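S.K.: Structural data only, the sequence is not supplied:
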């Protein structure tokens, strides 16, 4: 995308949740480079504001807990008041702590909070964004995970939320079509750390070599796919899952 396009813009507005860091930040930066006006949503008010300022005039930050419907409703109203339209919703915000809590120690409150953010949040956002997305034949992309298909120990809450998100995706596609397309992207291992952390603790050759493509993924790998899915070239695609994992879920692995 040319520098001129990023300055002029394409007239479209995207809302990206969990946008203060990692994959959400990568998606936001990519869309801005393609000329989108991007609303960055995150609970981290301080970092979110700084990130939006660094990304320039096409970035606008809103603090939001996606699991709170009243906050979702207010934020969407503010977005419409500010920009007058909404063309794309990218649901990336998530509590990502797979493997953190053994089942016997998993508090119901932790389980409920994980599902509230990871699964109820995208539903609430779709609910409140749908009228405005429909007006412009908009798109929704849910960021799921390969953990919806395969697990490590102690990942019950995270895996369940991401599995549910895949089902929510095709349900929304059926309910909101044909005006709104809804798809999911399931990242595998994406090195979404800040540059300083990547430099101080670089990945190993083994980390990269175990992937069929020979490397761990980057946020740009996910962002470029999201940008394509919300663009006109993907107009015949809805209700689908796209796995971005360097081939890991197709790799047969045996212990030596």
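M.R.: Alright, I've got the coordinates. What you see is a predicted model, and the numbers here were worked out from it, not measured in a lab.
S.K.: can we go C-alpha only for contacts and neighbour counts from here?
M.R.: Noted.
S.K.: the strands in the stretch 1-150 of the chain, which residues?
M.R.: Secondary structure of the stretch 1-150 of the chain (DSSP state E, counting those that start in this stretch): strands at 13-17, 37-42, 59-63, 88-91, 139-143.
S.K.: Tell me which of those lies nearest to residue 236.
M.R.: strand 139-143 (11.8 Å; Cα to Cα).
S.K.: so the closest one versus strand 13-17, what angle?
M.R.: 20 degrees (axes from the mean of the first three to the mean of the last three Cα atoms, to 10 degrees).
S.K.: for the very next helix or strand once past strand 139-143, packing partners?
M.R.: With elements assigned by DSSP states H and E, the helix or strand that comes after strand 139-143 is helix 156-176. Where contact means 3 or more Cα pairs under 8 Å, 6 or more residues apart in numbering; DSSP states H and E, helix 156-176 is packed against helix 108-115, helix 121-135, strand 181-187.
S.K.: hey, which of these is tucked in deepest?
M.R.: strand 181-187 (a mean of 26; mean count of other Cα atoms under 10 Å).
S.K.: In contact with the spatially most central residue of the chain: list those residues for me.
M.R.: Closest to where the C-alpha atoms of the chain average out (Cα atoms, centre = their mean) is residue 92, at 2.5 Å. By Cα atoms under 8 Å, 6 or more residues apart in numbering, residue 92 lies in contact with 16-19, 23-24, 142-144.
S.K.: do the same with residue 138
M.R.: Residue 138 touches 86-88, 179-181, 230, counting by Cα under 8 Å, 6+ apart.
S.K.: Any chance of a markdown table for these, columns distance to residue 36?
M.R.: Below are the contacts of residue 138 laid out as a markdown table (distance: Cα to Cα, whole Å):
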| residue | distance to residue 36 |
| --- | --- |
| 86 | 11 |
| 87 | 10 |
| 88 | 10 |
| 179 | 20 |
| 180 | 18 |
| 181 | 18 |
| 230 | 11 |
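S.K.: ok, the closest residue to residue 216 other than its chain neighbours - contacts?
M.R.: Once flanking residues are discounted, residue 216 sits nearest to residue 208: 5.1 Å by Cα to Cα, 6 or more residues apart in numbering. By Cα under 8 Å, 6+ apart, the residues touching residue 208 are 214-216.
S.K.: another one to put next to it:
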């Protein structure tokens, strides 16, 4: 994978940072888009950084153009951006909800719109969308986030069909997959001013049949696999990585 090129949204902190560094360590050239310029500045100099809001289509289009100009191609897109606007339904700020949808969901369509031709030119490539186990289960007052992440899962299989359909055999298909993380501890992967060591109780760990809370590295390793040719028969799928948490039955006495 030494000459491949990837674009990662929200790539400066948390899961996105882990993905960016894992790709770079595997020999990929990487562009990271993030709204936090301070966090971007802490990435290695080998990473092409673009400061901006992925909810703005012009930012996405510019980042893709700069990536191709710098590295000559585009092989993969990892859509990691996501925000929330949690609160009681009766008092929801619907403008904030629309912003959540723009950043978390519509941005995926923007990267596909502006990146598909470059992915095909590079031989097909792959897109990985970071959804959430909240697409499958919810807590109260999380409607905006759950709706956005549920939409990520749905748009993943829709894009897999649209971008995998070929008018002729000379048009390479683009694979599109999703990962739904569960509880991932991102404290050690924040920018320096926000970085913190995790503190987890026995109860936190016992919620997970795997025996621990997740780490960003768990997601980054899955991204590397889904982008690799070894995963060439995987498309349209949603991989839930949650330590088994969503499968555990809970009885309330």
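M.R.: Perfect, thanks for sending it. Only a predicted model underlies this, so the values are computations on that prediction, with no experimental measurement involved.
S.K.: circling back to that earlier point, among the strands of the stretch 1-150 of structure 1, which comes closest to residue 129 of structure 1?
M.R.: Closest approach to residue 129 of structure 1 among the strands of the stretch 1-150 of structure 1 (Cα to Cα): strand 88-91, 7.7 Å.
S.K.: State the distance from residue 164 of structure 1 to residue 239 of structure 1.
M.R.: For residue 164 of structure 1, the distance to residue 239 of structure 1 (Cα to Cα, to the nearest Å) stands at 14 Å.
S.K.: ok, of the contacts of residue 92 of structure 1, which one's closest to residue 195 of structure 1?
M.R.: residue 23 (13.1 Å).
S.K.: The closest one matches what in structure 2?
M.R.: When structure 2 is aligned by TM-score structural alignment, residue 23 of structure 1 is paired with residue 15.
S.K.: now do residue 169 of structure 1
M.R.: Using TM-score structural alignment, residue 169 of structure 1 pairs with residue 156 in structure 2.
S.K.: Would you check how far apart that match and residue 109 of structure 2 are?
M.R.: When Cα to Cα is the yardstick, residue 156 of structure 2 and residue 109 of structure 2 sit 10 Å from each other.
S.K.: what do you get for residue 27 of structure 2?
M.R.: Residue 27 of structure 2 is 27 Å from residue 109 of structure 2, by Cα to Cα.
S.K.: Residue 204 of structure 2 -> structure 1?
M.R.: Residue 204 of structure 2 maps onto residue 207 in structure 1, by TM-score structural alignment.
S.K.: surely that match meets residue 217?
M.R.: No. Contact criterion Cα atoms under 8 Å: residue 207 of structure 1 and residue 217 do not qualify, at 10.5 Å.
S.K.: And these two? Which one has more around it.
M.R.: Shown here are residue 207 of structure 1 and residue 217; by other Cα atoms under 10 Å, residue 217 has more neighbours (20 against 13).
S.K.: what's the closest non-adjacent residue to the more buried one?
M.R.: Excluding the flanking residues, the one nearest residue 217 of structure 1 by Cα to Cα, 6+ apart is residue 190, at 4.3 Å.
S.K.: what's the answer for residue 33 of structure 1, then?
M.R.: residue 6 (5.2 Å).
S.K.: before we move on, what about residue 247 of structure 1?
M.R.: Closest to residue 247 of structure 1 by Cα to Cα, 6+ apart is residue 212, at 5.3 Å.
S.K.: Helix, strand or coil: sort out that neighbour for me.
M.R.: Following DSSP: H, G, I helix; E, B strand; the rest coil, residue 212 of structure 1 is assigned to coil.
S.K.: Would you enumerate the residues in contact with it?
M.R.: By Cα under 8 Å, 6+ apart, the neighbours of residue 212 of structure 1 are 246-248, 251.
S.K.: Looking for the alignment partner of residue 119 of structure 1 in structure 2.
M.R.: So residue 119 of structure 1 corresponds to residue 105, using TM-score structural alignment.
S.K.: Am I right that its match is in contact with residue 152?
M.R.: Yes. Residue 105 of structure 2 is within contact range of residue 152, at 5.9 Å (criterion: Cα under 8 Å).
S.K.: can you give me the helices in the stretch 151-253 of structure 2?
M.R.: Along the stretch 151-253 of structure 2, the segments classed as helices by DSSP state H, counting those that start in this stretch run 202-206, 216-227.
S.K.: before we move on, back to that, most widely separated two among the contacts of residue 92 of structure 1?
M.R.: The distance between the two most remote of the contacts of residue 92 of structure 1 (Cα to Cα) is 15.1 Å, for 19 and 144.
S.K.: Identify the residue nearest the aligned residue in structure 1 for residue 217 of structure 2 in space, chain neighbours excluded?
M.R.: Using TM-score structural alignment, the partner of residue 217 of structure 2 in structure 1 is residue 220. Counting by Cα to Cα, 6+ apart, residue 26 is the residue found nearest to residue 220 of structure 1 once chain neighbours are left out, at 6.2 Å.
S.K.: Could you report the neighbour count for that neighbour?
M.R.: 20.
S.K.: Residue 194 of structure 1 now?
M.R.: 10.
S.K.: now swap in residue 197 of structure 1 and tell me
M.R.: Neighbour number of residue 197 of structure 1 under other Cα under 10 Å is 10.
S.K.: Likewise for residue 168 of structure 1?
M.R.: Residue 168 of structure 1, neighbours per other Cα under 10 Å, totals 21.
S.K.: before we move on, what about the one 10 residues further on?
M.R.: By other Cα under 10 Å, the residues close to residue 178 of structure 1 number 12.
S.K.: my guess is the match of residue 23 of structure 1 contacts residue 218, does it?
M.R.: No. In this structure, residue 15 of structure 2 is not within contact of residue 218 by Cα under 8 Å, at 9.1 Å.
S.K.: So these two - more neighbours on which side?
M.R.: Between residue 15 of structure 2 and residue 218, counting by other Cα under 10 Å, residue 15 is the more crowded of the two (25 against 17).
S.K.: Which residue is the nearest non-sequential neighbour of that one?
M.R.: Nearest one to residue 15 of structure 2, counting by Cα to Cα, 6+ apart, is residue 216 at 4.8 Å.
S.K.: contacting residues around the one you found?
M.R.: Neighbours of residue 216 of structure 2 in contact, by Cα under 8 Å, 6+ apart: 14-15, 18-19, 184-186, 189.
S.K.: ok, now with 10 Å
M.R.: Residue 216 of structure 2 makes contact with 13-19, 181, 183-189 under the criterion Cα atoms under 10 Å, 6 or more residues apart in numbering.
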